[in-house]
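>>> Attaching a predicted model along with its sequence, questions to come.
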Amino acid sequence: MALKVGLIVGREWSFPPAFIEEVNRRNEGVTAEFVQLGAPRMDDPSEYAVIIDRISHEVPFYRTYLKQAVIQGCTVVNNPFMWTADDKFFGAALATRLGIAHPKTIVLPNKEYIPGIVHDESLRNLKYPLDWEAIVEYIGLPCILKDAHGGGWKDVYVCRTMRELIDNYDQSGLLTMIVQEFIHWDHFIRCICLGQDEILPIKYDPRERKYHVEHAHMGEELGRRVVDDSRKLVRALGYDMNSMEWAVRDGVPYAIDFMNPAPDMDIYSLTPHYFDWVVKHMADMAIDLARNPRPQVRELKWEDLFAGSRHSAEMVGGAAVLGSGSPPPVEAPAEAPTKAPAAPSVTGSGTASSARPAARPAADPGDAPDAVVRAEAEEGHA
């Protein structure tokens, strides 16, 4: 009986059918299909060896089900337990602990709270008022104010004065906001990360929200650092599907946005060149995970992740585990590209449609770039 890969998606139209066709056409004892759910029972076994999750960040029911699927032995891409826990402040702390350049970041108490939270009684552990002068002194101006759990251009502000920072914070309502250093970049890179080893760095223009098929946009030193740092982060997070954004300032790549566990895989965003690469490598990964299960329950021992010194990381079973010893060298596998791969052929493969739909639906995945503000992108990141 063939092993099954299930796909959970939203309004995406180009990647899902291309991925399913790519897996099925290989005839390797693994089939792919859309997951169909009714009302799962707590002890229902999973009929899938692997589930690719592209939409549970917007549909809580899916996230609830996927955690049960992990308990039943299904490998979920990405691990729903880790995805539930991540946020941009945690990401900033993790990158810093791994010794990776990251904009200075501060998390702020919520401006407002749900009914029933009484300020004088329920929030007695909070200092008030906030020391805005100390915040600005640490972060600098201009700075970025954004939702710690957000994405897709929502609730992101460029603040050029302390007054603007406070005014925008006062409008943040129930959101948990972070304040971040504004990086004036001279080179921007987005990496597609698959299977915790495949890292594809692509030249990206956040002003136009456009990928550029340019084979030599990085020097050897910058390319190796971007690939190595991306691999450190994706292994630490345990994500098998992610995209990471790097803003390069004075030759130093800063990890701007690297928690995108449902990255943009639309053919018009990626271009057919990179779309074909993503479809084929996603199929490779799904088939391998179906044949060689990696029990994700073992990955839930998060104390291993948080222990250890700031700059040390020891690779254990393919996941980054911080330790107190000297960090081993991070070696990029020979196949990990530091340049764009040769242009793939998409004709007749089913991975690219020649007919563009009359109206392209909005993309669901959580990779809509929150690394820049639409009106301010030419000057920095968001």
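Looks like it came in fine.

>>> switch to C-alpha atoms for all contacts and neighbour counts from now on
Fine.

>>> Can you show me the helices along the stretch 151-300 of the chain?
162-170, 220-237, 267-291 (DSSP state H, counting those that start in this stretch).

>>> now these in JSON lines, with distance to residue 193?
Converted to JSON lines, the helices of the stretch 151-300 of the chain look like this (distance: least, CA to CA, whole Å):
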{"stretch": "helix 162-170", "distance to residue 193": "33"}
{"stretch": "helix 220-237", "distance to residue 193": "7"}
{"stretch": "helix 267-291", "distance to residue 193": "9"}
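
>>> Below is structure B, check it against A:
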Amino acid sequence: MSTQKKIGILFGQENTFPQAFVDRVNEKQKDFPAEFVSIDQVEQSVPTDYAVIIDRISQDVPFYKAYLKNAALTGTAVINNPFWWSADEKFFNNALAVQLGVPVPKTILLPSKHRPDDTNHNSFRNLQNMNWDGIFNHIGFPAFMKPHSGGGWKNVYKVDNPEEMFRAYDETGQLVMLYQEAIDFTDYVRCYCIGGKEVLIMPYEPRNPHHLRYDSQLKVTGDAGKKLLATIKDYVLKLNHGLGYDFNTVEFAVRDGIPIAIDFCNPAPDADVNSVGQANFDWVVEAAANMAIERAKTAQSGKDNLTWGTFVRNSIGAPAPAKPAKATAAPEVGEPTKEKKPTKAKAAETDKPAKAKAKK
């Protein structure tokens, strides 16, 4: 094993961001060479030669998740924290947002339609019948139903009445679901948050075709627009500090001038130049490179160099981040520029068609 610590990136099918990240880190300094992570034999409690690893794929590869936990245990600063990422889910995120004072859609947790494997009716003796009328009255229509954990726009339904909701619910199998109010919005933004301090607010139109979603401007301008951006930035930082994510995106739908957090559990967010556009891509490459170099310089061998959110730190006394986050100025309205290339960016919650086929 080399004695010189390195900066690595662990990734899967994406092509543009990993190479640009490695190139930029190596252009900026020579003390911590950057490379694609290389894994051969993984032995318990044996450290890696990486000071920092940027994780872009372990959510889909359990072997990588176990590798990263072992690396973190032996001193690697893994971004994002693999222990928290493994435990996190959307319903908890919404509940924490309420505690932090960040507006979110009204949300109800639904048990899985079908029993999990190796359970029977006795396993659910504590679960009462659902008060569907009360739920529908509280959430209203239209509404969204989506898994309480996961992403990639799998098993997401938009429903306009109880009949559609029950038909969709029948399709969800053993998935625990969220039932959530739909937000009728006037503006929408998607925000990168890097290192708990750098925030890029990107006007985003989720109802546009994929390649035109970043081809957008905020409708609210002037002093009201500046105030909105400042509020959004404050909410982004609150959420990421609470959750402890170093690399994340947060989406807000703006209703009646109030930004409502729609999606803020994206610890491996899309960063492909063909999706986000050149200006946004350049920003995220630079911010990620700066964060990785900073974390490599402050990481201590054999110590816990992970970022733990305020929820965990305040609850159990976990260690603080390697370096406290600092707020920076909010971007101006309309920044950054747009791109019109085809993309596989995720569909918007606001216009996802219902997948509702009746089952006999």
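That came through, no problem. Everything numeric here is computed off the predicted structure, so don't read it as measured data.

>>> Compare the helices of the stretch 151-300 of structure 1 and report which one is nearest to residue 98 of structure 1.
Residue 98 of structure 1 lies closest to helix 220-237 among those, at 7.6 Å (CA to CA).

>>> Provide the aligned range in structure 2 for that closest one.
Mapped onto structure 2 using TM-score structural alignment, helix 220-237 of structure 1 spans residues 226-243.

>>> Show me how far that stretch is from its chain's centre.
Put simply, stretch 226-243 of structure 2 sits 14 Å off its chain's centre (CA atoms, centre = their mean, to the nearest Å).

>>> what sits up against that stretch?
Residues outside stretch 226-243 of structure 2 that contact it (CA atoms under 8 Å, 6 or more residues apart in numbering): 93, 96-97, 100, 102, 191, 193, 196-197, 199, 201, 246, 248, 250, 252, 257-259, 264, 308-311, 327, 330-333.

>>> Ok, stretch 42-51 of structure 2 next?
With CA under 8 Å, 6+ apart, stretch 42-51 of structure 2 has contacts from 1-8, 32, 67, 70-71, 73-77, 295-296, 299.

>>> and if we set it to 6 Å?
Defining contact as CA atoms under 6 Å, 6 or more residues apart in numbering, one finds that stretch 42-51 of structure 2 is touched by 5-7, 71, 74, 76, 296.

>>> swap in stretch 332-339 of structure 2?
By CA under 6 Å, 6+ apart, stretch 332-339 of structure 2 touches 214-215, 217, 277, 279.

>>> same check, this time on stretch 79-88 of structure 1
With CA under 6 Å, 6+ apart, stretch 79-88 of structure 1 has contacts from 67, 148-149.

>>> For the buried ones among those, write the corresponding PyMOL selection.
Here is the PyMOL command that selects the buried residues among the contacts of stretch 79-88 of structure 1 (16 or more other CA atoms under 10 Å):
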select buried, resi 67+148
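
>>> Just the contacts of stretch 79-88 of structure 1: which are in helices?
residue 67 (DSSP state H).

>>> so which of the contacts of stretch 79-88 of structure 1 comes closest to residue 19 of structure 1?
residue 67 (23.2 Å).

>>> Tell me which residue of structure 2 lines up with the closest one.
By TM-score structural alignment, residue 67 of structure 1 lines up with residue 69 in structure 2.

>>> From residue 291 of structure 2, how far out is the nearest residue to residue 251 of structure 2 once chain neighbours are set aside?
Distance criterion CA to CA, 6 or more residues apart in numbering; nearest residue to residue 251 of structure 2, sequence neighbours excluded, is residue 190 at 4.4 Å. Going from residue 190 of structure 2 to residue 291 of structure 2 by CA to CA, to the nearest Å gives 20 Å.

>>> before we move on, back to that, could you dump the contacts of stretch 79-88 of structure 1 into CSV and include distance to residue 50 of structure 1?
Formatted as CSV, the contacts of stretch 79-88 of structure 1 follow (distance: CA to CA, whole Å):
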residue, distance to residue 50 of structure 1
67, 13
148, 29
149, 26
